[in-house]
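# Show me how the following folds:
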Amino acid sequence: MREKLGILVCIWAVLLCGSCLGRFVVEKNSLKVTSPGTLKGVYECAIGNFGVPQYGGTLVGTVVYPQSNQKACKSFDDFGVSFKSKPGHLPVFVLADRGDCFFTLKAWNAQNGGAAAILVADDRPEPLITMDTPEEENADADYVQNITIPSALISKSLGDSIKKALSDKDMVNINLDWTEALPHPDERVEYELWTNSNDECGPKCDSQIEFVKSFKGAAQILERKGYTQFTPHYITWYCPESFLLSKQCKSQCINHGRYCAPDPEQDFSRGYDGKDVVIQNLRQACVFKVSNESGKPWLWWDYVTDFAIRCPMKEKKYNEECANQVIKSLGIDLKEIQSCVGDPEADKDNPVLRAEQAAQLLNCMCMPFPNACFNWFLGKLDRGAVLKAICSGFQETTEPAICLTEDVETNECLENNGGCWQDKAANITACQDTFRGRVCECPIVQGVKFVGDGYTHCQASGPLRCEINNGGCWKKSQDGKAYSACIDDHTKGCQCPQGFKGDGVNSCEDVDECKEKIACQCSDCKCKNTWGSYECSCNSGSIYMLEHDTCISTVETSTRLGLGGVLFIIICLAAVGVGAYAVYKYRIRNYMDSEIRAIMAQYMPLDNQGEIPSHVSHGNI
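Have a look, this model is predicted:
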């Protein structure tokens, strides 16, 4: 069987459409009216390109045509109306008239009002068209991604008939049937995604990127086990021959106007050009081609998601260099990719893009202005909705287990570490497996946080970083010594210790201080290099003085110091002796003087004594 999944991928100037061939297929499903009897029968309706259709199933409900807000362009809460079904009653299908606002806004208001589905009655007799999401630049598309109820456009005649039956107080019950919306199931589902590498086209690009990221895990499980055959496609245009020399064609096309894409900024002057988008689209198509030929087509999902993360236009990384880094990280043969891409300046066909244009003619519609190519996925581009659509393509009891579970778990980190950074020596990896596929985020190990992009490098940070694999820095032991280039401040990276030189990560080489004349530069010095340091010595009979970087003779020094020392001691002793003798003589002399003076004082007056008075007696004459 074959299912078509896709989104609006690009808008192009009228100049590049030329004579657009192809066909526009409106996917339709069945609408069966079960009551009243006057309306019983099967009618045709067109599935809306938003919401979540019940692929492979049916939904039964009763129709309500509101008395006010009949075009559903305003919130039903403003009118006090609720469509929530009561216990034991059928779900409510809101019937709304076409006009005045977007189809998506009608569905959003009906959903918020409690409706299980919305039927939009056409306002004129005409062939049914698929209801699409709004394209206007000022349209608020945020709510579109949150629409979950199915929607369908019905003919004006059926709408009028339902309104008449309701006005006659008849109950109108309808069965929406999606079983015929897909080809009959078999053992393998083939599906396609029409996509684009441009990431600056607004909400649609954001929705596409998010879908690829979320659906990747499921897609890879289905592809690995052979349940599905997936093919990505990319849309290009050709430049009419009369415009080949124009500025527009030169900046938007490759291979001399054969393959073109619109300018991302639509200004033909700043930022990236259309040809940049074409080349990247071609590179992604070649990744699928090479991976598919090697038996690993699921690698396309890894490349596209990683490129969107690592090489966005906003960061000016949307280029070949960044793309090649992603390709290498996934283990894909880069030379084969480059050979597949070929020379964008060559005046010849590129086989891959030529095949894409051929597929485009069979699957796309091209309108005069604005030119747009579509491949419809009928419903919200959501992982669950798309997975359900794919699973409805399998025969009962033959569907894979993933179709019977809500969440998908696949450990992509087991193969090539998911293309993420890893330190095999320390058994540390940035690859984290989730049910949506793997993500590359630097880990936290034993309380130590690693920082980096998760793809090419992660580095331990914080004061404990040297405890984890030495912080990813160089470390070595030799001759009983150990040196490390790890420092606590990770912002300074890894720095080789003193005595070494290098990047500090992969290597630190010993510096030969002797050869580079860093030390031991005196004429009598001898230098010996050691691992991480050096040793200085002198000839026999000399010692090395580090602070003066010089050699001093030990013989002359000892002799000179000995004679001087003896002479100094003799002089000191002589001085002490003379001083002692002088003190001794001084004290003896003072003692002798005092004794003699005392003796003589007994017999005669001394000069310093007064005359001794005589005693005369007047009583005896």
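
# going forward, measure contacts between C-alpha atoms and count neighbours the same way
Fine.

# Scan this protein for its longest helix.
Using DSSP state H, we find that the single longest helix of the chain is helix 554-603.

# got the contact list for the residue nearest the centre of the chain?
The centroid of the chain falls nearest to Ile309 when counting by C-alpha atoms, centre = their mean (5.2 Å). Contacts for Ile309 (C-alpha atoms under 8 Å, 6 or more residues apart in numbering) come out as none.

# check which helix or strand covers it.
helix 299-310 (DSSP states H and E).

# For that helix, buried residues please.
Leu299, Trp300, Trp301, Asp302, Tyr303, Val304, Thr305, Asp306, Phe307, Ala308, Arg310 (16 or more other C-alpha atoms under 10 Å).

# Mind putting those residues into JSON lines with distance to Arg98?
Below are those laid out as JSON lines (distance: C-alpha to C-alpha, whole Å):
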{"residue": "Leu299", "distance to Arg98": "44"}
{"residue": "Trp300", "distance to Arg98": "41"}
{"residue": "Trp301", "distance to Arg98": "39"}
{"residue": "Asp302", "distance to Arg98": "42"}
{"residue": "Tyr303", "distance to Arg98": "42"}
{"residue": "Val304", "distance to Arg98": "39"}
{"residue": "Thr305", "distance to Arg98": "38"}
{"residue": "Asp306", "distance to Arg98": "42"}
{"residue": "Phe307", "distance to Arg98": "41"}
{"residue": "Ala308", "distance to Arg98": "38"}
{"residue": "Arg310", "distance to Arg98": "43"}
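
# let's see this one next to it:
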Amino acid sequence: MREKLGILVCVLVFVSWSSCVVGRFVVEKNSLKVTSPNPLKGVYECAIGNFGVPQYGGTLVGTVVYPQANQKACKNFEDFSVSFKSKPGGLPTFLLADRGDCFFTLKAWNAQNGGAAAILVADDKFEPLITMDNPEEENADADYLQKITIPSALISKSLGDSIRKALSDKDMVNIKLDWTEALPHPDERVEYELWTNSNDECGPKCDSQIEFAKSFKGAAQILERKGYTQFTPHYITWYCPEAFLVSKQCKSQCINHGRYCAPDPEQDFSRGYDGKDVVIQNLRQACFFKVANESGKPWLWWDYVTDFGIRCPMKEKKYNEECANKVIESLGVDLKNIQSCVGDPGADKENPVLKAEQDAQIGKGSRGDVTILPTLVINQRQYRGKLDKGAVLKAICSGFQETTEPAICLSEDVETNECLENNGGCWQDKTANITACQDTFRGRVCECPIVQGVKFVGDGYTHCQASGPLRCEINNGGCWKQTQNGKTYSACVDDHTKGCNCPPGFKGDGVNSCEDINECKEKVACQCSDCKCKNTWGSYDCSCNGGSIYMQEHDTCISATVESSVRLSMGGIFFIILCLAAVGVCAYAVYKYRIRRYMDSEIRAIMAQYMPLDNQGEIPTHVSHGNI
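Next up is the predicted model:
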């Protein structure tokens, strides 16, 4: 069997990694739904291939074709004069191929060239699903590997047998591949990490990593700067068993006395750079991110790795500390902090950063062990597919909760705006230019909107109504409103529980119309015998015959003379009241004056008995000269 399974052989030349013994590699899956024929209807699991472009966050519907020749898809289908291109108006074609005889990637490449929209590889034995991966390193230089764009999936032997049986019975097999739940999307922020390597001499795989960093840098920095994502880079290292610490291989590939090792870049110990050079540069990149992140600028990591790849390549013998330091200084990051973080590679002790990296390789929760380079992990799920800007951006965008995606996820290059056609089948108020259709990465959502702080409520499909305070400010709350002769009437009330009610003087549903009530015709006003009624828009006017005056409170007419006499009598009464008030004021003043004079005379009389007053003569003093 020549296909490569999705598990990295845990051998570094002769150095084994003990955690591989207990490692847990997770096969990432998506949903496969058979919609016809009836006996096959149901939902099945399929394993996402580690190449091509899975449609994360989306779906793909097609009809299955099983070729009469070249059933393992190891040869070019043009040699058999076979085409799988769908005809106009027809469903895309999913090629069903048998496992065996050639690489999974070659099967996918031949299916793509034949016009298939996706390839389903049926397993040849009953076993748990595996991850289809790229070929081994010695075959990884095939130029077609980075050109595969169709999604691929491995299905079980039993499902493959059932599909073949249905097709042989002339039944049409329709399948829906669904990646909408392939990645979790719990909230408004996506957390993702990239397990990568600073090595640039490992062939096409290293080249693709460097190109990905260059192309994805702009999108990654936009997402990170605005807080939409939280990105963390990681680096895989191994350790050297104690029995081989003194060997030439361990000394050339490891630092910190065999604790952290990487493969030799050229797989040749006698020339070029050693594995320990790669480990040190990996550590420097990890420390750069740590320091940049602590300074609040984690996105500078993308600048560093791309600039280092351009300015310090192995091919030009510039892959060293001196060149790295120049790049660091050009980006304004504290070099001393990075050097302190890197520490002494020759010390016989653990490096905290690399120790944390080794611990992080072990899978936790839904994420399995990281054993393949490169590996992208999004919301704790390992991404499957090629490392391509568009494909990765789609995967990251599928990690956002619906309606919270940033604008970059809703661009034409990433997804189609379904609200542009027939408003997505959602409610719409064309007059106020308000719609319940919200474009999301996974498709449109019919959800009543919030406009200028006013929340609309309803099912989002047939009805949305403004509610709460200020609801009448938005399209008058969806209620009737009209202006005539300078007067405006509205059926909207701020309290949404009252809905739309026609104002007094009108009748109707309050939404589509309110008709003026003719109070005169319906005899609801001006009922007195002498009254004359004239209807107005929204109200009425009453008048009386013979110069009489209409009293609205009593709905009656009174003569003008009666009104005048009433006015005169009222004036007389007012005059009498005024006079009485004046007499009362004067009497009170006289009373106060008399009381005051009486009190003054009494006080003067009392005081006169004890002391002379200014207006009295001197009272003679009597002195006794007699004996005591």
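
# What's the average distance for the helix holding Ile309 of the first structure when superposed on the second structure?
Taken over the aligned residues, the distance from helix 299-310 of the first structure to the second structure averages 0.3 Å (mean C-alpha distance after the TM-score superposition for the first structure).

# Helices of the stretch 151-300 of the first structure, start to end?
Residue ranges of the helices in the stretch 151-300 of the first structure, as given by DSSP state H, counting those that start in this stretch, are 156-167, 203-224, 247-252, 274-293, 299-310.

# out of those, deepest packed?
Mean neighbour count (mean count of other C-alpha atoms under 10 Å) peaks for helix 274-293 among those, with a mean of 22.

# re the thing from before, among the helices of the stretch 151-300 of the first structure, which is nearest Val341 of the first structure?
helix 274-293 (6.0 Å; C-alpha to C-alpha).

# now the angle from the closest one to helix 299-310?
140 degrees (axes from the mean of the first three to the mean of the last three C-alpha atoms, to 10 degrees).

# residue range for the host helix or strand of Lys528 of the first structure in the second structure?
Assessed by DSSP H and E, Lys528 of the first structure sits inside strand 525-530. Counterpart in the second structure of strand 525-530 of the first structure, with TM-score structural alignment as the criterion, is absent.

# Output the contacting helices and strands for that strand.
strand 533-538 (3 or more C-alpha pairs under 8 Å, 6 or more residues apart in numbering; DSSP states H and E).

# in the strand it packs on, what's buried?
Neighbour count says strand 533-538 of the first structure has Tyr534, Cys536, Ser537, Cys538 buried, by 16+ other C-alpha under 10 Å.

# I'd like the residues you listed as a markdown table, with distance to Pro185 of the first structure appended.
Listed next are the buried residues of strand 533-538 of the first structure as a markdown table, based on distance: C-alpha to C-alpha, whole Å:
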| residue | distance to Pro185 of the first structure |
| --- | --- |
| Tyr534 | 80 |
| Cys536 | 87 |
| Ser537 | 90 |
| Cys538 | 93 |
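
# which one of those sits closest to Ile129 of the first structure?
Tyr534 (86.2 Å).

# Skip the chain neighbours and tell me the closest residue to that closest one.
Leaving out its chain neighbours, the residue that sits closest to Tyr534 of the first structure by C-alpha to C-alpha, 6 or more residues apart in numbering is Lys528, at 5.7 Å.

# Since that was my last question, I'll sign off now.
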